[in-house]
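[1] Kindly return the folded structure for what I paste below:
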Amino acid sequence: MTHGTLALVAAPSSRAAGAVGQLLRFGWLQVQCCLFAAAIFAGLAVSSVVPLPIARYDALLLYGLAITLVFYLLRLETGREVAVIGAFHLIGLALELYKVNAGSWSYPEQAWAMIGGVPLYSGFMYAAVGSYLCQAFRRFDLRVTNFRWVPAVLLAAAAYANFYTHHVLPDVRWLIAAGFVVALWRSRVFYTVGTRRYAMPLTVSFVLIGFFLWVAENAATFLGAWQYPDQAEIWRMVHAGKWGSWALLVSLSFVLVAAVKAREGRFYGEAGAQPQVELGRLDERAG
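    All right, here's what the predicted structure looks like:
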């Protein structure tokens, strides 16, 4: 076998090894971005099997506050990011109060720190989404191009309002989702893995994050964090339609975090070389 033939054989193997390495790096960065969410889920899991001196939901509230403080003291979150996470907590708590009283889901356990049947710890589920986005901006060096603020803000507000109004008015979540696709059609999110710069359509990232939140919701309901009416007797998987709801919540969350990052000067542009990968395909120069 000639030297040229060996090179041709080795090239695909080298590219495959490089792709696997990048995938592992990407996964490790994602794990780091999910530290706050992982800590919350660890609390849910441990508190479901370990006897506690106080009600479980009360313990989870104290635990969530402690985790937030630890992240701030360890400089894993900045003061501004903690404020954003706190805003997510309040936004989520308001939604929880409405949804629980509308019968959408319930909390099967009792606690002192509850309002209208909603334990105050529940806002940390939404705070975890905010923490993930803040961490992703930092660890992946995220930058966004062609972001249209006015339609994005209006659609995010409509998405949040629809979570309330669809109980009495027609559900327009799919129209809102289509609006996001149209408004952000040219918008790309740029991110770094290792030494390479990548890009994908911003709306695709909303859908992907929404999927993993739906998976996380299945785990949370299994651990008794809350339950849907059809889970009262026996646990069942959460309806796949909730994936769309989570994707819309991500869009709202992204707009809030984007406003903070734009103020910090860490939102616009590519912030690096031209992307070598879009939607997971290697650019010819990357080989």
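[2] Could you use CA atoms for every contact and neighbour count after this?
    Will do.
[3] Contact partners for residue 76?
    By CA atoms under 8 Å, 6 or more residues apart in numbering, residue 76 lies in contact with nothing.
[4] how about it, secondary structure?
    coil (DSSP: H, G, I helix; E, B strand; the rest coil).
[5] what does residue 198 give?
    When classified by three-state DSSP, residue 198 comes out as strand.
[6] and it, how many neighbours?
    Each residue near residue 198 was counted by other CA atoms under 10 Å, and the total is 26.
[7] How much space separates it from residue 224?
    For residue 198, the distance to residue 224 equals 38 Å [CA to CA, to the nearest Å].
[8] So residue 71 is in contact with residue 85, correct?
    No: here residue 71 lies out of contact with residue 85, judged by CA atoms under 8 Å, at a distance of 11.5 Å.
[9] the more surrounded of these two?
    With other CA under 10 Å as the criterion, residue 71 and residue 85 differ in neighbour count, and residue 85 comes out ahead with 27 against 15.
[10] dump the residue contacts of that one.
    By CA under 8 Å, 6+ apart, the neighbours of residue 85 are 127, 128, 130, 131.
[11] Quickly note the distance from residue 56 to residue 251.
    Counting by CA to CA, the gap from residue 56 to residue 251 is 31 Å.
[12] higher neighbour count, those two?
    For residue 56 against residue 251, the residue with the higher neighbour count under other CA under 10 Å is residue 251, and the figures read 27 against 20.
[13] Settle this for me: that one is touching residue 206, isn't it.
    Yes: using CA under 8 Å, residue 251 is in contact with residue 206, at 6.2 Å.
[14] Another for comparison:
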Amino acid sequence: MSCIFPIAIFGTLALSSVIEVPFVYRYDAILFILLTVQYLMYRSGLETRDEIKVICIFHCIGLLLEIYKVRMGSWSYPEPGLTKLLGVPLYSGFMYASVASFMCQVWRRLKMDMTGWPGLTSAGLLGGAIYLNFFTHHFIPDFRWWLTALVLIVFWRTWIIYRVRTITYRMPLILAFFIVGFFIWLAENIATFFNAWKYPEQYQAWQLVSFSKISSWFLLVIISVIIVAQLKHVKASRKTNDSWSSKD
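    Here you go, the predicted structure:
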């Protein structure tokens, strides 16, 4: 259930690669379908208004990164479309937003909590440095492995607690980062197979996405968790303050 939106994205990519929508470019049709799915999820109660806000934040963050990466030649969107901005189709932001959707859904459905959270300052600065490195490594040395080492240090004592029916489990947050990052890498292989975008080495024929991309997704997942966790913390604090105010 937490993967509904990611499944909708890959289902749309797969179907649109074999079924041509008349009079509409493929990229434009994908955007329309994903907007419709997002609206239906909200109207049906599968996603809350706060979750929609988080998804919009990630859509903007992802779209900005896509525009930059396409401009730097990291990958490209070769098909035409009316809803392309600086060579990037607007639907691409939903692929980042789907990660946020999964985070929000799984947090709510599994009643997740965390212990040993390092706090906004440490987590926020690290998340900002990770995001900035996605841009700066084209001009200065890539610090991803140094940042990965910092992740191990900052989140070493952080565990997630989650519930499946009546049973409570826990897992090191770093392990969760890697698991989600690995599955996003698998999803990326599916997406490039269906020509959602292409890496330079895939122009002639599709091939497996480099294993090194797992580290990129590992770091991107960290940004997702930091933002979602902090927003959940703010919301919980607001509810606590409201409850105390009503008692007063």
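[15] After superposition, what is the TM-score?
    Comparing the chains after superposition, counting by TM-score structural alignment, normalised by the length of the second structure, produces a TM-score of 0.93; 235 aligned residues with a CA RMSD of 0.9 Å.
[16] quick one: what helix or strand has the residue positioned nearest the centre of the second structure in it?
    Centroid check for the second structure by CA atoms, centre = their mean gives residue 99 as the closest residue, at 2.9 Å. The secondary structure element spanning residue 99 of the second structure is helix 92-109 (assigned by DSSP states H and E).
[17] Map residue 87 of the second structure across to the first structure for me.
    In the first structure, the position corresponding to residue 87 of the second structure is occupied by residue 117, as judged by TM-score structural alignment.
[18] And the lengthiest helix in the second structure, what's buried?
    Ordering each helix of the second structure by length in residues (DSSP state H) puts helix 213-247 first. Buried residues in helix 213-247 of the second structure, counting neighbours by 16 or more other CA atoms under 10 Å, are found at 214-230, 232.
[19] Show me where the second structure has its strands.
    Counting by DSSP state E, one finds strands in the second structure at the ranges 84-85, 88-89, 113-115, 159-164, 167-172.
[20] who wins for proximity to residue 121 of the second structure among those?
    Set against residue 121 of the second structure and scored by CA to CA, those come closest in strand 113-115, at 16.4 Å.
[21] Disregarding residues adjacent in the polypeptide, which is nearest to whichever residue in the second structure pairs up with residue 224 of the first structure?
    Pairing criterion TM-score structural alignment: the partner of residue 224 of the first structure within the second structure is identified as residue 195. Nearest in space to residue 195 of the second structure, with sequence neighbours left out and distances taken as CA to CA, 6 or more residues apart in numbering, is residue 17 at 7.6 Å.
[22] what do we get in the first structure for the one you found?
    In the superposition onto the first structure, residue 17 of the second structure corresponds to residue 48 when matched by TM-score structural alignment.
[23] shouldn't its match be in contact with residue 225?
    No: taking CA under 8 Å as the contact criterion, residue 48 of the first structure and residue 225 are not neighbours in contact, 9.2 Å apart.
[24] For these two, indicate the residue with more neighbours.
    In this view residue 48 of the first structure and residue 225 are compared by other CA under 10 Å, and residue 225 has more residues nearby, 24 against 14.
[25] Tell me who's in contact with the aligned partner of residue 168 of the first structure in the second structure.
    For residue 168 of the first structure, the aligned residue in the second structure is residue 139 (criterion: TM-score structural alignment). With contacts taken as CA under 8 Å, 6+ apart, residue 139 of the second structure has no neighbouring residues.
[26] Okay, residue 139 of the second structure and residue 71 of the second structure: tell me how far apart.
    Counting by CA to CA, the gap from residue 139 of the second structure to residue 71 of the second structure is 14 Å.
[27] same deal with residue 92 of the second structure?
    15 Å.
[28] quick one: which of these two has more around it?
    A count of neighbours by other CA under 10 Å puts residue 92 above the other of residue 92 of the second structure and residue 71, at 21 against 14.
[29] show me what contacts the residue lying closest to the more buried one once chain neighbours are set aside?
    Once flanking residues are discounted, residue 92 of the second structure sits nearest to residue 63: 6.5 Å by CA to CA, 6+ apart. Counting by CA under 8 Å, 6+ apart, residue 63 of the second structure touches 88, 90, 92, 93.
[30] Same question for residue 101 of the second structure.
    Contacts here follow CA under 8 Å, 6+ apart; on that basis residue 101 of the second structure touches 2, 3, 5, 51, 54, 55.
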